[in-house]
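# below is the structure, and that's it, no one-letter string:
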C-alpha cells in the first residue's frame, strides 16, 4: 500500500512539473488517502499484537 502511495506521489510531482494540475491534484489526493490507510492499518496491527501479547504473558 505504501508503494502505491509513493507511486501516486511521483505521478503527482511529474504531472505538476509538466503543468497537468488536475492530474497532479488527483494523484496527490490518492497518495494522501493511501498513506493514511496504511498508517491506520499499521496502528491496528500494532494494537492487536500488543493486546494479544499481553494476554499470552499473564
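Now that the structure is in, tell me what you want to look at. Please read these numbers as outputs of a predicted model, since none were measured by experiment.
# drop to CA atoms for contacts and neighbour counts, all remaining ones
Fine.
# report the central residue of the protein.
The centre of the chain sits closest to residue 35, judged by Cα atoms, centre = their mean, with a distance of 1.5 Å.
# in addition, the following structure is provided for comparison:
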C-alpha cells in the first residue's frame, strides 16, 4: 500500500493531476499506520502482523 501510494504521488506530481497526488498521500498514511500497528504487536485485520 505504501509503494502504491508513492507511485501515485510521483505520477500525480509529474502529470500535474491533483487527485492522484491526494490518493497517494492517503494510501501512504494508511499504509504507514497499518505498518506501525503491526510492528508494535496489535492485530491488524485478524493477523498478528501487517506484512
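Happy to help now that I have it. What you are looking at is a predicted structure, and each value in this text was computed from that prediction instead of being measured.
# report the aligned residue range of the first structure for the longest helix seen in the second structure.
In the second structure, taking DSSP state H as the definition, the longest helix is helix 18-39. Aligned using TM-score structural alignment, helix 18-39 of the second structure spans residues 25-46 in the first structure.
# mean per-residue distance, the longest helix of the second structure to the first structure?
Compared with the first structure after fitting, helix 18-39 of the second structure has a mean deviation of 0.7 Å; criterion: mean Cα distance after the TM-score superposition for the first structure.
# what residues sit buried inside that helix?
20-21, 23-28, 31, 34-35, 37-38 (16 or more other Cα atoms under 10 Å).
# hang on, the earlier thing: so the closest residue to the residue nearest to the centre of the first structure other than its chain neighbours is in which element?
Distances taken as Cα to Cα, 6 or more residues apart in numbering place residue 5 nearest to residue 35 of the first structure, at 5.8 Å, with adjacent residues excluded. Using DSSP states H and E, residue 5 of the first structure maps to helix 2-17.
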